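Enquirer: Here is a sequence with its predicted model. Questions after.
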Amino acid sequence: MAFDLAVKRIYEPPAPDDGQRVLVDRIWPRGVSKKDAALTLWLKDIAPSDELRKWFGHEPARWAEFRERYRVELDGNEEAVGRLRGLLRHGKVTLLYGAHDEAHNNAVALAGYVRGTD
């Protein structure tokens, strides 16, 4: 099933075409107010475990291994993944994250997982 799914830094302003805005970080991003975030949902339970997040440290050399380990965590997290898939059945979802690296972060890995391309 093809989903209308986007990935965006939470520090970018909300846009009308974002659809449902879902923060997928376990930790609230520094300097962002809840009002400015304009969230539909903060789905922190879908974020990587603290252990995995700290191990990865946003090091591109660990990206492939991070995606594999995160996939295993997601496979065991049916409730949170089911919530996200439920939102996707109702229209576009934009996954929001706080990391500086736009290519190597949990939202990108999660989008690949949900799309079945990762």
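Expert: Happy to help now that I have it.
Enquirer: from here on, contacts and neighbour counts on C-alpha atoms
Expert: OK.
Enquirer: For Lys44, the count of nearby residues, please.
Expert: If you count neighbours by other Cα atoms under 10 Å, Lys44 ends up with 16.
Enquirer: can you pull the contacts of the closest residue to it other than its chain neighbours?
Expert: Excluding the flanking residues, the one nearest Lys44 by Cα to Cα, 6 or more residues apart in numbering is Arg26, at 4.4 Å. Arg26 makes contacts with 43-48, as judged by Cα atoms under 8 Å, 6 or more residues apart in numbering.
Enquirer: are any of the residues you listed buried, and which?
Expert: Burial by neighbour count, 16 or more other Cα atoms under 10 Å: within the contacts of Arg26 this picks out 43-44, 46-48.
Enquirer: Assign the closest residue to Asp101 other than its chain neighbours to helix, strand or coil.
Expert: Counting by Cα to Cα, 6+ apart, the nearest residue to Asp101 once its immediate chain neighbours are dropped is His58, at 7.3 Å. Secondary structure for His58, judged by DSSP: H, G, I helix; E, B strand; the rest coil, is coil.
Enquirer: Could I get the contacting residues of His58?
Expert: His58 touches 101, 104-105, counting by Cα under 8 Å, 6+ apart.
Enquirer: Got another one to weigh against that:
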Amino acid sequence: MRVQAANVRTKSVYEPADPTDGRRVLTTQYWARGIPRTAVDEYVRKLGPSRELLHAFKRAEIDWAAYKIFYLEEMQNEEAKSEIRRLAQVAQDETITLMCVCKDESICHRTLLRDLILAAKTP
């Protein structure tokens, strides 16, 4: 069974919470500065890009095209795949909002993660 696209949203953790967010899932390696733990429902560090990848991108050592390739490779480990499948199962019954500190979702891993969740096969 596939997840409905409307059930998987993305936003910056710095945007105000909204009742339509459903389950708010922070997916970063680092906790977001100034954000209380109560602002999110789950913190799934393993779905964030590695520190090395994040630093390379932030320092402009790699471009977005390379970042996408490396991030998707990082998500091929069993631990990440398991979390992706779990979130896909959750999203079958409720809305989830994937969050990161990036303001521009067009160059943020959360959009890539959303696609992985939407493509995940669930029982």
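Expert: Sure thing, it's come through. Since this is a predicted model, take the numbers as computed values, not measurements.
Enquirer: Can you give me the TM-score here?
Expert: Between these two chains, after superposing, the TM-score reads 0.83 (TM-score structural alignment, normalised by the length of structure 1); 113 aligned residues with a Cα RMSD of 1.8 Å.
Enquirer: can you give me the strands in structure 2?
Expert: 8-12, 23-26, 42-43, 96-100 (DSSP state E).
Enquirer: Tell me how many other residues surround Ala66 of structure 2.
Expert: With other Cα under 10 Å as criterion, Ala66 of structure 2 counts 12.
Enquirer: ugh, wrong one, I meant Asn77 of structure 2
Expert: Asn77 of structure 2 has 10 neighbours, counted by other Cα under 10 Å.
Enquirer: what about Pro49 of structure 2, distance to Asp18 of structure 2?
Expert: The gap separating Pro49 of structure 2 from Asp18 of structure 2 is 26 Å, by Cα to Cα, to the nearest Å.
Enquirer: Oh, that last question was meant for Thr10 of structure 2, not what I typed.
Expert: From Thr10 of structure 2 to Asp18 of structure 2 the distance is 12 Å (Cα to Cα).
Enquirer: Looking at the two now, which is surrounded by more residues?
Expert: Using other Cα under 10 Å, the more surrounded residue of Thr10 of structure 2 and Asp18 is Thr10, with 20 against 8.
Enquirer: corresponding residue for the more buried one in structure 1?
Expert: Aligned counterpart of Thr10 of structure 2 in structure 1: Val7 (TM-score structural alignment).
Enquirer: Could you pull up the residues touching the nearest residue to its match once chain neighbours are set aside?
Expert: In space, and not counting its chain neighbours, Val7 of structure 1 is closest to Leu95: 4.7 Å by Cα to Cα, 6+ apart. Counting by Cα under 8 Å, 6+ apart, Leu95 of structure 1 touches 5-8, 21-24, 107, 111.
Enquirer: CSV please, covering those and showing distance to Asp75 of structure 1.
Expert: Below are those laid out as CSV (distance: Cα to Cα, whole Å):
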residue, distance to Asp75 of structure 1
Leu5, 19
Ala6, 21
Val7, 20
Lys8, 23
Arg21, 23
Val22, 19
Leu23, 19
Val24, 16
Ala107, 16
Ala111, 14
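Enquirer: Give me the contact list for the helix of greatest length in structure 1.
Expert: For structure 1, the helix with the greatest residue count under DSSP state H is helix 63-75. Applying Cα under 8 Å, 6+ apart, the external contacts of helix 63-75 of structure 1 come out as 46, 48-49, 52, 56, 81, 104, 109, 113, 118.
Enquirer: would a markdown table of the residues you listed with distance to Arg71 of structure 1 be doable?
Expert: Output for these, formatted as a markdown table (distance: Cα to Cα, whole Å):
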| residue | distance to Arg71 of structure 1 |
| --- | --- |
| Ile46 | 11 |
| Pro48 | 9 |
| Ser49 | 12 |
| Leu52 | 11 |
| Phe56 | 14 |
| Val81 | 11 |
| His104 | 14 |
| Ala109 | 8 |
| Tyr113 | 7 |
| Asp118 | 8 |
